[in-house]
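[1] The amino acid sequence is not available; the structure is as follows:
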């Protein structure tokens, strides 16, 4: 995963973890997929292009959380929060919409820990930056996700136009997340990955809405 020598290769650790979580994740995914189909209709899954490297893309799988006609490129800000379904808000808040990404991990598109895979448009705008960040395989979670995600939510939830969302994300989110991803790239270890995963799960389980910010329009604006 990084240039640093590892006792346990990142890919081997990913495969072991997939085998361990699959007995719980597969029944959960079946229930969640059925719930999306029942409440919001078809399609159940959303496939989005994400970048594995600066030049190589893959299809990222999620449970659908937005209205069918509303799916679009770019991060989700306050200007598009009403496009998220009621069930989708719950799935995003708990990150259960990302359970299908176990398939991406099994395929080798991404790992459990690493930088969140960016959209092509952001890589095209910041090629030198993402050339460094994407030396690591993208991940389901990572240091930037753990440290910066809640602050990113607040920044983007306050945006009221697509132009403002784009400007805030490019100016205030992309550089900060990249710095954190590069810190992890230099210090990645197998024990560190397990710690990040545990902290991520703990953050989802114990997450509470910020006072005065739990309004109807709010939804986690992930790319």
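    Thanks, I have it. As the structure is a computational prediction, the values presented were derived from the model and not from experiment. Numbers count the residues shown, from 1 in each chain.
[2] Only C-alpha atoms from now on, for both contacts and neighbour counts.
    Noted.
[3] Tell me which helix or strand comes right after the lengthiest helix in the chain.
    Longest helix of the chain, by residue count under DSSP state H: helix 10-40. For helix 10-40, the following helix or strand on the C-terminal side (DSSP states H and E) is strand 45-51.
[4] Need the residues that contact that following strand.
    Applying C-alpha atoms under 8 Å, 6 or more residues apart in numbering, the external contacts of strand 45-51 come out as 33, 57-64, 117-120, 123.
[5] what's in contact with the helix or strand that residue 167 is a member of?
    According to DSSP H and E, residue 167 maps onto helix 162-168. Contacts of helix 162-168 with the rest of the structure, by C-alpha under 8 Å, 6+ apart, involve 74-79, 155-156, 159.
[6] chain center to it: distance?
    Relative to the centre of its chain, helix 162-168 is centred 19 Å away, using C-alpha atoms, centre = their mean, to the nearest Å.
[7] buried sites along it?
    Buried residues in helix 162-168, counted by 16 or more other C-alpha atoms under 10 Å: 162, 164-166, 168.
[8] before we move on, what about stretch 103-116?
    Buried residues in stretch 103-116 (16+ other C-alpha under 10 Å): 104-106, 109-116.
[9] Could you pick out which of those are located in helices?
    104-106.
[10] Presented hereafter is structure B, for comparison with structure A:
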């Protein structure tokens, strides 16, 4: 069931500009990187001995659920049953580690952007239990599409290392990292511009 949003997002004009950019660039991106996505899918299928695409339910705009698509980088583990991924996580394969470092695992999300599930820039789409539990002004995060990258993503590009160093990774993610991401993303919505989006994309690409 969709969440009712109490706060205005980008506004009609800015939202239209952002969506037009996403639509054109995701189509171009899929044409240019389709061969790489196919090769990565084949390699991940052999590496993980399963379908090389990782598909998971995430919370999107207005609280609607959608299925995000990525290249699979992990094998299942009986010992670990958490959505929090730490540096050195034994579930990540050597090839998967390379895909993560090179951001190749993110490429299939261009399809999510083309479909309108996601945007190039915005809050990262979370699993149910975080974004859909926002209250008050924080629910403004649900007024825009989640993104492949963004200011919070860039700040916490070493999130796995931070979680690995935490005594209780899930609590640290819930009580420290998540609230800070909410703050950063609220500022992003308030100050949105296409120029800023281009800057975040550039910083993501160049690392």
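    Received the coordinates, thanks. Because the structure is predicted, anything quoted here is derived from the model rather than measured.
[11] And the TM-score between them?
    Between these two chains, after superposing, the TM-score reads 0.85 (TM-score structural alignment, normalised by the length of the second structure); 198 aligned residues with a C-alpha RMSD of 2.3 Å.
[12] circling back: among the contacts of helix 162-168 of the first structure, which one has the most neighbours?
    Neighbour tally across those (other C-alpha atoms under 10 Å): the maximum, 31 neighbours, falls on residue 77.
[13] Tell me the residue in the first structure aligned with residue 73 of the second structure.
    Using TM-score structural alignment, the partner of residue 73 of the second structure in the first structure is residue 65.
[14] For its match, which non-adjacent residue is closest in space?
    Nearest residue to residue 65 of the first structure, sequence neighbours excluded (C-alpha to C-alpha, 6 or more residues apart in numbering): residue 88, at 3.9 Å.
[15] hang on, the earlier thing: how about a markdown table for the ones in helices among the buried residues of stretch 103-116 of the first structure, with distance to residue 172 of the first structure added?
    Below are those laid out as a markdown table (distance: C-alpha to C-alpha, whole Å):
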| residue | distance to residue 172 of the first structure |
| --- | --- |
| 104 | 28 |
| 105 | 29 |
| 106 | 33 |
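[16] Looking at the residues you listed, which is nearest residue 10 of the first structure?
    Nearest to residue 10 of the first structure out of these is residue 105 (C-alpha to C-alpha; 11.3 Å).
[17] The closest one corresponds to which position in the second structure?
    The equivalent of residue 105 of the first structure in the second structure is residue 113 (alignment by TM-score structural alignment).
[18] List the contacts of the closest residue to its match other than its chain neighbours.
    Leaving aside its sequence neighbours, residue 113 of the second structure sits nearest to residue 119 (C-alpha to C-alpha, 6+ apart; 5.1 Å). For residue 119 of the second structure, the contact set (C-alpha under 8 Å, 6+ apart) comprises 19, 22, 112-113, 145-148.
[19] how much space is there between the residue nearest to the spatial centre of the second structure and residue 144 of the second structure?
    The centroid of the second structure falls nearest to residue 124 when counting by C-alpha atoms, centre = their mean (3.6 Å). Residue 124 of the second structure is 11 Å from residue 144 of the second structure, where distance means C-alpha to C-alpha, to the nearest Å.
[20] Residue 170 of the first structure corresponds to which position in the second structure?
    Mapped onto the second structure by TM-score structural alignment, residue 170 of the first structure lines up with residue 174.
[21] aligned partner of the residue nearest to the centre of the second structure in the first structure?
    By TM-score structural alignment, residue 124 of the second structure lines up with residue 116 in the first structure.
[22] just residue 89 of the second structure next, same as before
    Structural alignment places residue 89 of the second structure opposite residue 81 in the first structure (criterion: TM-score structural alignment).
[23] so how many other residues sit close to its match?
    Neighbours around residue 81 of the first structure, by other C-alpha under 10 Å: 21.
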